[in-house]
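Novice: no FASTA, just this:
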């Protein structure tokens, strides 16, 4: 055994770069009640940068040094949902490089804080932009790379070092940790590097016996969804309605994946909450997606089967979102805390059966918008390809007002005459809190359930319900 190998075994490293990898497998026990198969979670948040993306970041950066694309004193640039940027920033800090990271505005505040903590310059771009738009995060990153002397664009989506990192490390680790007993590997698909590289290794070493299953958000294009937005970060493939050509990442090799399973946001979130409370594992959003699929797959298997599911990062990067009742409630997701007071859903009955609100799709003309408005004074405008479907709260662009459209040229796009978006409240949040957030707003309010707009309700109905609830409480106290 060499000196380097001996120090690796002992957990002694010359720099953070060498400390990446060799993350543990932890067996699920309570969530697998009634399941015969064994399910292990690979805890990638125990990498130095707290995510699986450390592996790809190291491989891409070292390959760029070898090729000469990244020279001493150079600048590392990446477009990312956060984790790859954190990995690159940490490694770059250890090696003396400058780092610039471009992220979309839906990224959690914790990730942005982590990037800045490592000294990275963070550029936040607007969400909801097609790939070729100048404000799309990749366009911004490429522009910066072209303008800055000595800059290197990592390009994780198409960089072959991304899947290669997992062929060299993640796959061999899982095979060794299970003693070659792994039968099913489950991972989310974002850039595709993790599932591609790990899956290729496991299939090769097992003679094709290991099944590789991809976990995907319900509306992601990878699994056959329509590409609408979702709320779980760092997984899936979004398709903007104005995208001319849907290009998939070169890091993703679909032939490696035996099947893709789609998961609604609400299932990912409830799985996350159960993992924290029943297994002691505080994991990130895409981990909830992957574990939900792993449990679904494991229910079909026997006691001889071993499922390994990769958990990309920690829930500590999402405390302001997935583990925050205010964020959950605003969007109509299940809360962490029990609520005894009236909630918004009490006014609707079953939210799943609520009549969907009429909406105006973003690509229509003023003439079409007038027809869609009918006798309604105002309707929300949403980013979508067709008029049907359930609008995603994350993709609300604004409103159209009948009075405004009356004087607008009929051939104009409706997006040229937008008013401000309607306020949104969630079915699961307390009525009093929802009304307090409305402030001085008067008129229609959108109601969200599981991140989708399910109803339009007038503010006066909400205010009356709160007043009635307060009156009942006072009456009960007086009577007592």
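Specialist: Sure, I can see it. From a predicted model like this one, the values you see are computed outputs, not experimental measurements.
Novice: Every contact and neighbour count from this point should use C-alpha atoms.
Specialist: Noted.
Novice: show me what contacts residue 3?
Specialist: Shown in contact with residue 3 (Cα atoms under 8 Å, 6 or more residues apart in numbering): no residues.
Novice: One more: residue 457?
Specialist: 444-447.
Novice: in a strand, that's where it is, yeah?
Specialist: Yes - when DSSP: H, G, I helix; E, B strand; the rest coil is applied, residue 457 is found to be in a strand.
Novice: So it versus residue 388, what's the distance?
Specialist: Residue 457 sits 20 Å away from residue 388, going by Cα to Cα, to the nearest Å.
Novice: One more: residue 127?
Specialist: In terms of Cα to Cα, residue 127 sits 22 Å off from residue 388.
Novice: next, the one to line up against it:
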């Protein structure tokens, strides 16, 4: 803007001020339009050149080669998200315009289109894109039926991204002076995303491109992001059940999934707080932009461009309406009870004490469903998969109508005729809200969450403080020396959360720099390599504690890896740690036995009473402590204190006045008659979480057998052990442990499944034996130490990821224990275990055990019945290397004095003092009273 002033303006020749006055004299200004603008003394704005896109569109309509050759001049059939713009063009040019759109599109959009003379054809929102009933399918049929008609298909039109490459992207770059650090784009037709991202990546190579895709759409990558029980979403103009041809997904650095509620709430915020009258897809983009800015750590001064491509014009009666938002549980209504509305208006659905409805699985046929509904006297039924996810609804009327019209056969599965568009409400939804919904809908579905309670404490959490013990590094002169990114300390972090989880990994008091921030969601795993400098060496006290914090529950595994010296541990969150531990290692130690203690709170006093084993000695600060002697140290938060001993530290008692984290094992050792050696480590479980019953699955496909140690927490502990190979009982023996910390060791041949029962809580440790020879053989593997989960702490859901071999890939095994008769309900990433799996009866129990091989990856293992618990161990082996640790477990304090309390689902306690915790596993009585019809 020019800052020149005209001294002669408004007759005020002598005035130096640019003050507006009502002119009462003719202007004496001598400037005239023929002069250049630079010579003007007036305040003026530089005139921007007119945008080229709109004139180009209008001038090219009716003048394309296709139109000229085929003389398409009268009728045009159009299927397009930018339908209003097309209808405007058709109105100007005098074309017939037919708009085919899904039913979920707003009435405002329909009214505007009709005002422009367009004809409207509505299609079912739930129809798949490749079905004849979809808007795409109907548009194709109309084109075949109407002479001289043409589909304007923006999903495949190469001009779509080119227009944004030459237009939209240039506008962004001009406005930002060619400096853009992040651009956030919704996954609509793909044209905007592809065109803008390509141009900005060319001009700003370091710019991060963020893609936004709603839950229920399939455009985002990786594919695991698209796994959802949601198939319908209210937000318009973004997301599809197919990938548009013009959408180049490889341009996107990270995809984010948006939800309806967050999108509409954010769109309303943009209107109220920023004065931007934009649509729901703009709310999706802005909501995900805020997440991306946090995840990528953008700082003040960096530029993030969020494309808001829609206006509120088409949605006035939708998300701008409080009633519309409230009916969909997107907004909590503050409406007070009116006398005419009845006493029940503000009661929740839970007050009705509903029973679970009849459900069918997607594979059940239409005829079978009709027969069942006729027998039961129902008109509709939810379609639910075996994992309990709601897939859709089917009604008697729709099924019969589709069969009569020959669109489906009665032998087809119900998944072909189910509605995906229906309203869901929860147990805390008010009856008043439901009453309003039923003004416009025939039914609503009450969804009772499987876990509406606080989950029992387990290995998932939001805060972890861990460390890494000493390990053997071969010198460069040694033939086994190796270097590479796969060596050193590693953290594997994953989650079962469907929303983005922000994770931060730091070492707050360590001199070695560590600061990593990233985000995860279900199906993703983050592998971090932690510097070897974070390992402790010998007996020493340092400040090398590593803090892992997350915005939602995560699962972590630590791997301490060097060439042919490797083991892993299951990380335990700080909310399940304790004050008392007994260590496990293995002796005679080939190098050293180790214990690592990590401080969780400042001013923590730790008492370490060494085990009574032979050759135990620890030297610290010039003082040597021997077997059964105690040493006392004081530590703070993040303090790491490691002790080493040539003697076996198994049974060493560690206690503190505040909770602490403890790991133990060996720097490197051999076990059994083989000569190969390996690192041993596990993060210990505090004594108050030990159990009395354990089941051991033998290490698969190894001939060396297994060794076990049983460690007592109390005096006079009696142990009984039964072992079975196939159908034959081969082990039946007993042992007695006289004092706390005492232990006994037992070795058994391969393929024997054990059941261990103790009179008092014990810890059971399974040791993987050394490889019997140094050549490549079928018995490849190496020592590893596994803390077995007690039966009392079995869980119903595990999330884990497999580590990587230092020289390639492991043979990975998932070992499990499940109740007999419940084997078919096990699911690994949603799929049943292979039918070839062998199940072995565990003696003196109603359990069976087995294992399956799994490739590298991230896994979620659960049971179709949420009340069915099972045990799980992860094991991997390769040439002269192995790893092993529990895949997960619950960690409730089951060894404290038990007082009977009211049964509260999911509280993590043994309410009825029967030795089992939360046997209901957030038992959902409402849900499990229902009848589910499966395909026979």
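Specialist: Structure's in. What do you need? Note that the coordinates shown come from a computational prediction; the quantities given were computed from them, not determined experimentally.
Novice: Tell me how many other residues surround the residue lying closest to residue 452 of structure 1 once chain neighbours are set aside.
Specialist: In space, and not counting its chain neighbours, residue 452 of structure 1 is closest to residue 392: 4.7 Å by Cα to Cα, 6 or more residues apart in numbering. Each residue near residue 392 of structure 1 was counted by other Cα atoms under 10 Å, and the total is 21.
Novice: correct me, but residue 392 of structure 1 touches residue 227?
Specialist: No - counting by Cα atoms under 8 Å, residue 392 of structure 1 stays clear of residue 227, with 11.2 Å between them.
Novice: quick one: the helices in the stretch 201-350 of structure 1?
Specialist: Under the criterion DSSP state H, counting those that start in this stretch, helices of the stretch 201-350 of structure 1 are mapped to 265-274, 285-298, 325-330.
Novice: quick one, which of those is packed in tightest?
Specialist: Ranked by average neighbour count under the criterion mean count of other Cα atoms under 10 Å, these are headed by helix 285-298 at a mean of 26.
Novice: Against structure 2, what's the mean shift for it, could you check?
Specialist: By mean Cα distance after the TM-score superposition for structure 1, the fitted helix 285-298 of structure 1 averages 1.0 Å away from its aligned residues in structure 2.
Novice: what span of structure 2 lines up against that helix?
Specialist: Aligned by TM-score structural alignment, helix 285-298 of structure 1 falls on residues 280-293 of structure 2.
Novice: which secondary structure elements does the helix or strand hosting residue 399 of structure 2 contact?
Specialist: Using DSSP states H and E, residue 399 of structure 2 falls within helix 396-404. If you count contacts as 3 or more Cα pairs under 8 Å, 6 or more residues apart in numbering; DSSP states H and E, helix 396-404 of structure 2 packs onto helix 366-376.
Novice: ok, and what's touching the helix it packs on?
Specialist: Residues contacting helix 366-376 of structure 2 (Cα under 8 Å, 6+ apart): 360, 379-381, 396, 399, 409-414.
Novice: Pick out the residue nearest the middle of structure 1.
Specialist: Nearest to the mean C-alpha position of structure 1, by Cα atoms, centre = their mean, lies residue 233 at 1.5 Å.
Novice: I'd assumed residue 232 was in contact with residue 220 of structure 1.
Specialist: No - assessed by Cα under 8 Å, residue 220 of structure 1 is found out of contact with residue 232, at 10.8 Å.
Novice: Mark which of the contacts of helix 366-376 of structure 2 are part of strands, please.
Specialist: Under the assignment DSSP state E, those contribute 360, 380-381 to strands.
Novice: which of those residues has the most neighbours?
Specialist: Busiest of these [other Cα under 10 Å] is residue 360, holding 26 neighbours.
Novice: Run through the residues that contact that residue.
Specialist: 369, 381-385, 932-934.
Novice: which of those show up in structure 1 as well?
Specialist: Retained in structure 1 (both residues aligned by TM-score structural alignment, their matches' Cα atoms under 8 Å) from the contacts of residue 360 of structure 2: 369, 381-382.
Novice: mind putting these in TSV, distance to residue 660 of structure 2 included?
Specialist: Below are those laid out as TSV (distance: Cα to Cα, whole Å):
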residue	distance to residue 660 of structure 2
369	57
381	52
382	49
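Novice: neighbouring contacts of stretch 325-345 of structure 2?
Specialist: By Cα under 8 Å, 6+ apart, the residues outside stretch 325-345 of structure 2 that reach it are 260-261, 264-265, 318-319, 322-323, 346, 423-425, 429-434, 436-437.
Novice: Of these, keep whichever come out buried.
Specialist: Listed as buried from the contacts of stretch 325-345 of structure 2 are 260-261, 264-265, 318-319, 323, 346, 423-425, 429-434, 437; burial here means 16 or more other Cα atoms under 10 Å.
Novice: mind listing which of the residues you listed are in strands?
Specialist: Secondary structure from DSSP E places 423-425 of those in strands.
Novice: So residue 357 of structure 1 is in contact with residue 456, correct?
Specialist: Yes - contact criterion Cα under 8 Å: residue 357 of structure 1 and residue 456 qualify, at 5.8 Å.
Novice: ok, these two, which is more surrounded?
Specialist: When neighbours are counted by other Cα under 10 Å, residue 357 of structure 1 and residue 456 differ, and residue 456 comes out ahead with 21 against 16.
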